[in-house]
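**Q** attaching a predicted model along with its sequence, questions to come.
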Amino acid sequence: MENTYAAATMERSEAAGGGQADIVIVGAGLAGLAVALGLHRKGVKSLVLESSPVLRASGFAFATWPNAFRALDALGVGDKIRKPHLLTQGLRVFSSSTGELIQDVDFTNEGKRNEFRCVRRDVLLQTLEEELPRGAIRYNSKIVSIQEEEGHVKILHLADGSTLRAKVLIGCDGINSVVAKWLGLAKATGSGRAATRGLAHYPDGHGFEPRFLQFIGHGYRAGLIPCNDTDVYWFYTWSHSRNDNGVDGSAAKMKQHVLAELRGSKVPAEAVDVVERSEMSDAAPLRLRPPLSLLWTSISKGNVCVAGDALHPMTPDLGQGGCSALEDGVVLARCLGDAIIHGAGTEKERIESGLREYAGMRRWRSVDLIGTAYVVGFVQQSGNPIVSFLREKVLGGVLARRLVKMSEYDCGML
C-alpha cells in the first residue's frame, strides 16, 4: 500500500508540471531534511523548498546528545554520523572566575544512554541529502506568501513569481518562518544575549581529550568540544550589556572581543588558542519564542504545521536546538505517514489527524525545552553575586545534570 501511495503521488506531481506537490516542506535544514527522509523511508513522497542555491551549513557544528542519535537511528543514518565523529567521554564545567572545576559528568559508564558527539553540521546535512531521491530538494525556491484555495489546498507564492499548490504544508523555515507567521505563532523575542561560534582546524591533531568543556561566569558562557582528531568546535555567549565597547558584531572584531574576555579570566591558554586559530561566525542575537505562547496557539492548523526552529526557537544553553529538530522530523514523519497510509476517512481527514497527533506530542516538549534553556542560560551567565555563589557551590551540578536529563527523550521509531 505504501508503494501505491508513493507512485500515485509521483504521477500527480509530474502531471502538474512541477506546479503541484502533495507534501511541501519549506526549508532544507535539519528539521526539513529529517521530515523528508522520514517520509521517504515510509514510502511517501515530499518536496523540500530551499531558498538558498545550496545546502546551508552555517553554525559549523552542534552538540548531538542521545536523543538526537535515537532520531538519526530511526532515520537509518546514525552509524554514518557516528563514524567520522569522536565519542565524547564526559562534561566538565569550570568557573571562569576562579578556574575551579564545578562539575564533572562521566559519560563512559552508561553506554548509549549518554552517547554524545559534536557533529559537523555540513556532514550531517550532506548525509541526510544523499539519502533522499534525486529532485527531492528544489533550491532557489523562497516562499513569500501563502494563499488558501477552496478545499484544503494551499497556494504557495515564490519569490521568482511562480506558484506551487500543496495538500500538506510543513514549515521548517527557521526562526523567521513564513509558515509560523501564517499560523499565528508568537514572534520570537530577544533574550538579552548574543552568541558567536567557530571551528578550529589542527592539521596535525589538536591533542584535546574527547570531553565537552564549559566555562561559566564573568557574564559569559563559553565551551569547546572536539568533533574529530583535527577539528574543535567552540561557542561563546554573553549578555548585551557586556558588549558596550563598540564591537559591531563582525567576525574580525568579535574574535578580538572574545579573546580579550577569555584572556582576562581563568580560562586555560589551550582553550584560548582554539579561538585564536579558528574560523568564526559573526555575532548573532539569541532569540526564543515565549514558551507559554505555545499553550494557546496552534502548532498545526488543518493541513499546515511547523517543526524545528520554526516551532521552538530557543537559546543554545541545553545544546538541544538541532537535536529537537531531528526529534520533530521523526515524530512528524511517523504521524503524518501513518495517517496517510493507514488512517481512516477522507484524504483531508487523514492529513489533519496526523498533524494534530504530531502537534499534541510536540507541544509540551517544546515548552519544556524553550523554558529550561532560558533558565539554564540565565543562571550560567548571571553576574549577580548571590546567583554566582549558588551557581559555583550548588547549582553547577544541578544544571549539568539537567543537560543530561533533557537528552533522555526518545522520539521512537518511524
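**A** Done, it's in.
**Q** every contact and neighbour count from this point should use C-alpha atoms.
**A** Fine.
**Q** who touches the closest residue to Leu72 other than its chain neighbours in this structure?
**A** Of all residues not flanking Leu72 in the chain, Gly78 sits nearest, at 4.6 Å (Cα to Cα, 6 or more residues apart in numbering). Neighbouring residues of Gly78 by Cα atoms under 8 Å, 6 or more residues apart in numbering: Phe69, Arg70, Ala71, Leu72.
**Q** so how many other residues sit close to the first one?
**A** What that stands for is Phe69. Residues lying near Phe69 (other Cα atoms under 10 Å) number 25.
**Q** repeat for the second one
**A** A total of 25 residues lie near Arg70 under the criterion other Cα under 10 Å.
**Q** cool, and Glu11?
**A** With other Cα under 10 Å as criterion, Glu11 counts 11.
**Q** ok so it is a strand residue?
**A** No - read with DSSP: H, G, I helix; E, B strand; the rest coil, Glu11 is helix and lies in no strand.
**Q** circling back to that earlier point, distance-wise, check the residue nearest to Leu72 relative to Arg120.
**A** 14 Å (Cα to Cα, to the nearest Å).
**Q** then Ile351?
**A** Ile351 is 34 Å from Arg120, where distance means Cα to Cα.
**Q** same thing with Val26?
**A** 23 Å.
**Q** between those two, point out the one with more neighbours.
**A** Val26 (30 against 24).
**Q** tell me which residues in the longest helix seen in the chain are buried?
**A** Using DSSP state H to define each element, the chain has its longest helix at helix 347-381. Within helix 347-381, the residues that qualify as buried by neighbour count (16 or more other Cα atoms under 10 Å) are 348, 350-359, 361-363, 366-367, 369-374, 376-381.
**Q** okay, and the residue nearest to Gly190 when sequence neighbours are not counted sits in which element?
**A** Distances taken as Cα to Cα, 6+ apart put Arg287 closest to Gly190, at 4.4 Å, once the chain neighbours are dropped. For Arg287, the element it lies in under DSSP states H and E is strand 284-288.
**Q** start to end distance for stretch 127-144?
**A** Stretch 127-144: ends 29 Å apart by Cα to Cα.
**Q** how far away is Asp121 from Ser300?
**A** In this structure residue 121 is Arg, not Asp. From Arg121 to Ser300 the distance is 28 Å (Cα to Cα).
**Q** how about Glu261?
**A** The span separating Glu261 from Ser300 equals 44 Å under the rule Cα to Cα.
**Q** the more surrounded of these two?
**A** Ser300 (22 against 15).
**Q** do I have it right that the more buried one meets Lys181?
**A** No - proximity of Ser300 to Lys181 does not meet the contact threshold set by Cα atoms under 8 Å, at 12.0 Å.
**Q** so the longest helix of the chain versus strand 284-288, what angle?
**A** Orientation of helix 347-381 against strand 284-288 (axes from the mean of the first three to the mean of the last three Cα atoms, to 10 degrees) gives an angle of 120 degrees.
**Q** ok, second structure coming up, stack it against the first:
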Amino acid sequence: MAQRAAWAAEPSTTANTDLLRLATAGSVDDGKSTLVGRLLHDSKAVLADQLEAVERASRDKGLEEADLALLTDGLRAEREQGITIDVAYRYFATGRRRFVLADTPGHVQYTRNMVTGASTAELAVVLVDARNGVVEQTRRHLAVAALLRVPHVVLAVNKMDLVAYSEDTFAAVADEFGALAAALGVPEVTAIPLSALRGDNVVTPSPNMDWYGGPTLLEHLESVPVSVDPASQPARFPVQYVIRPQTDAYRDYRGYAGQLASGVLRPGEEVVVLPAGLRTTIAGIDRLGETDVAVAVAPQSITVRLADELDVSRGDLIAPVDDVPQVTQDVEATVCWLSDRPLHPGARVLLKHTTRVVKAIVKEIDHRLDITSLDRQPAPALEANDIGRIVIRTASPLALDPYVANRKTGSFLLIDDQDGLTLAAGMVGDPLSDMGALT
C-alpha cells in the first residue's frame, strides 16, 4: 500500500484568507455535477434546507439516495434533462482555504461557457469517465485550459467504481491525458482516481484504492500553491474613472481610479500614460479610507495622483517607464469564438481591452485549431466553439502584453457593435506556440 504524504494532516485552524478560483469541466455524463455536489456535501458546505430539497427532489425522481448533482444543476432545464447548461458558481470554505468554484457545462455546444468559467481560474479540474478515457471533449477542455494559461490542471478519473477500481485503467487514462497535456504545453497535471457517486478520494481517502498514495481532491485543492508575488509582473494600471471633486476642500484634487491589474506601484515612481506615451511621476496613491499609501499591490482598487496635469481618461493605461507594453493597432491573437454567427474576414466589431473599447475590423483568419489532431487548419470562417488565430485592425492604438506574459492585459473581448453581445474571448499572440507547444 502506498504511503500517504504530509497533505493528509489535519486542516489548519488559521484564518482562511487564502482564495482559490477553480473551474470544473468534463464531457457529458462524466459525473461532473455529481463530483461538485459530493465535494460540497462531504466538506460540510451544504445547508440543511438545501440538502432536504435535494433529497425531496431525488425521491420524486424515484431515487433511493440523494442525487448530489442537483446541488449544482439549478436551472429547471438542467434538472429535467440531467445536464449542465449554464456556468454555476459555488462558494465554500474549509479550515485552510476559501473557494470560488465555476461548474461549467460538458456539451460541445456549451464549450463557450467553459471559457467563461476558466478565464479567471487558477486551477481546472477536467473529469474523465474511467470507462471511456480521453474523448474529443476532453481534448477540447484541456486545449481551452492551455490557451487560457490556467496554472494548475487536475485530471479527475471518475467512476472508478465501475471499472473495479483498476489501477491499470487509471494509469492508461493518466498516460494518455499526460501526453496530450505535454503537447499543449500544460506545465502541471495532477491525476486523481475517484468515484464521485461513492465519495472515493473526493474528500476522504478511498479504502478501495490502496495502490494510490496521492492526495484526495479536496486535499489537493487546499494545498496547491496559488499565491503569486505581485512584484514578479510589471505594473499595469488601466484607468477606469477620473475623479475631480467639485467641492472647495478638494477643488485641486485630480485622481485616476481603477484596479491595479498587475504588479506594484509606489509614489515617486516614473510612469508613462498609454497609448499617448506621456511621461510623468506618481505624486500619490489613495485607497478607500486611506490617503498617501506607501505602496499599491495588485489587485487592489486605488486612485493614482500624477505630478503633472495630463490629458488622462478612461481606457488609458499607466505603466512604469522601464517596462512598457506594446502600443499597436494591429493585433495578432487567438480567439475562442462564442457566437452562433460565423466569423468572416471583414467583420466589424468592438474590441474591449481592460477599460478601453475601440472599433475594429477582422482583417484575416489565419487558421483554426483541430481539437482532435491538434493541427492548424486553414479556415475561411470560425464557427461557434472554434479556436482560431486572427488578425485585427483597431481604429485607435491599444497597449497590449502577450497573453502568456500577462493574463489581464493580454486578454480582450470582441463585441457585436449592433446588439452588444459578446462574440469572442481573445488572447494576444499565439499562447500555445508561445509556450513551446505544438511546435
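**A** Perfect, thanks for sending it. Worth saying up front: this structure is predicted, and the values here are computed from it rather than measured.
**Q** can you pull the TM-score for these?
**A** The TM-score (TM-score structural alignment, normalised by the length of structure 1) is 0.23; 162 aligned residues with a Cα RMSD of 7.2 Å.
**Q** can you pull out the helices in structure 1?
**A** With DSSP H as the criterion, structure 1 has helices spanning 2-15, 30-41, 66-75, 78-82, 121-131, 178-183, 251-263, 269-276, 321-342, 347-381, 385-390, 396-406.
**Q** closest to Ala195 of structure 1 out of these?
**A** helix 251-263 (9.8 Å; Cα to Cα).
**Q** tell me which residues in that closest one are buried?
**A** Applying 16+ other Cα under 10 Å to helix 251-263 of structure 1 flags Ala251, Met254, Lys255, His257, Val258, Leu259, Leu262 as buried.
**Q** show me the contacts for Asp73 of structure 1.
**A** By Cα under 8 Å, 6+ apart, the neighbours of Asp73 of structure 1 are Asp79.
**Q** which helices and strands does the longest helix of structure 1 pack with?
**A** strand 211-217, strand 220-226, strand 300-301, strand 304-306, helix 321-342 (3 or more Cα pairs under 8 Å, 6 or more residues apart in numbering; DSSP states H and E).
**Q** and it with helix 396-406, angle?
**A** Using the same axes, to 10 degrees: helix 347-381 of structure 1 against helix 396-406 is 170 degrees.
**Q** re the thing from before, need the helices of structure 1 in TSV with distance to Asp106 of structure 1, can you?
**A** Below are the helices of structure 1 laid out as TSV (distance: least, Cα to Cα, whole Å):
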stretch	distance to Asp106 of structure 1
helix 2-15	44
helix 30-41	28
helix 66-75	14
helix 78-82	19
helix 121-131	25
helix 178-183	39
helix 251-263	26
helix 269-276	20
helix 321-342	20
helix 347-381	20
helix 385-390	22
helix 396-406	11
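**Q** the ones you listed: which one's closest to Trp234 of structure 1?
**A** Closest among those, using Cα to Cα: helix 269-276, at 7.5 Å.
**Q** right, and Arg221 of structure 1 touches Trp238 too?
**A** Yes - Arg221 of structure 1 lies in contact with Trp238 (Cα under 8 Å); the separation is 6.5 Å.
**Q** overlap of the contact sets of those two?
**A** Joint contacts of Arg221 of structure 1 and Trp238 (Cα under 8 Å, 6+ apart) are Gln381.
**Q** what separates Glu276 of structure 1 from Ala200 of structure 1, distance-wise?
**A** Going from Glu276 of structure 1 to Ala200 of structure 1 by Cα to Cα gives 8 Å.
**Q** what do you get for Pro285 of structure 1?
**A** Taken as Cα to Cα, the span from Pro285 of structure 1 to Ala200 of structure 1 is 22 Å.
**Q** ok, Gly354 of structure 1 next?
**A** 43 Å.
**Q** pretty sure Asp328 of structure 1 is touching Met361, no?
**A** No - under the criterion of Cα under 8 Å, Asp328 of structure 1 makes no contact with Met361, lying 9.4 Å away.
**Q** before we move on, back to that, so Glu276 and Ala200 of structure 1 - more neighbours on which side?
**A** Shown here are Glu276 of structure 1 and Ala200; by other Cα under 10 Å, Ala200 has more neighbours (22 against 15).
**Q** so the more buried one touches Val272, yeah?
**A** No - with contacts counted by Cα under 8 Å, Ala200 of structure 1 stays clear of Val272, the gap being 11.0 Å.
**Q** Asp22 of structure 1 is in contact with Glu11, isn't it?
**A** No - using Cα under 8 Å, Asp22 of structure 1 is not in contact with Glu11, being 10.7 Å away.
**Q** next, count neighbours for Ile415 of structure 2.
**A** Ile415 of structure 2, neighbours per other Cα under 10 Å, totals 22.
**Q** and for Asp168 of structure 2?
**A** Other residues close to Asp168 of structure 2 by other Cα under 10 Å number 10.
**Q** that one: what's it in contact with?
**A** Counting by Cα under 8 Å, 6+ apart, there are no residues that Asp168 of structure 2 touches.
**Q** and the helix or strand where it lies, which residues are buried?
**A** Using DSSP H and E, Asp168 of structure 2 sits within helix 167-184. Of all the residues in helix 167-184 of structure 2, those buried under the rule 16+ other Cα under 10 Å are Thr169, Phe170, Val173, Ala174, Phe177, Gly178, Leu180, Ala181, Ala183, Leu184.
**Q** for the fourth one, which non-adjacent residue is closest in space?
**A** Read it as Ala174 of structure 2. Closest to Ala174 of structure 2 by Cα to Cα, 6+ apart is Ala191, at 6.4 Å.
**Q** wait, a strand at that neighbour?
**A** Yes - counting by three-state DSSP, one finds Ala191 of structure 2 located in a strand.
**Q** contacts only, for it.
**A** Val154, Leu155, Ala156, Val157, Ala174.
**Q** which pair in the residues you listed spans the largest distance?
**A** So, these by Cα to Cα: farthest apart are Val154 and Ala174, at 10.5 Å.
**Q** how close does Gly190 of structure 1 sit to Ile216 of structure 1?
**A** Taking Cα to Cα, one finds Gly190 of structure 1 at 21 Å from Ile216 of structure 1.
**Q** what angle sits between the helix holding Asp168 of structure 2 and strand 189-193?
**A** Using the same axes, to 10 degrees: helix 167-184 of structure 2 against strand 189-193 is 160 degrees.
**Q** surely Arg393 of structure 2 touches Leu351?
**A** No - using Cα under 8 Å, Arg393 of structure 2 is not in contact with Leu351, being 9.9 Å away.
**Q** sweet, I'm off.
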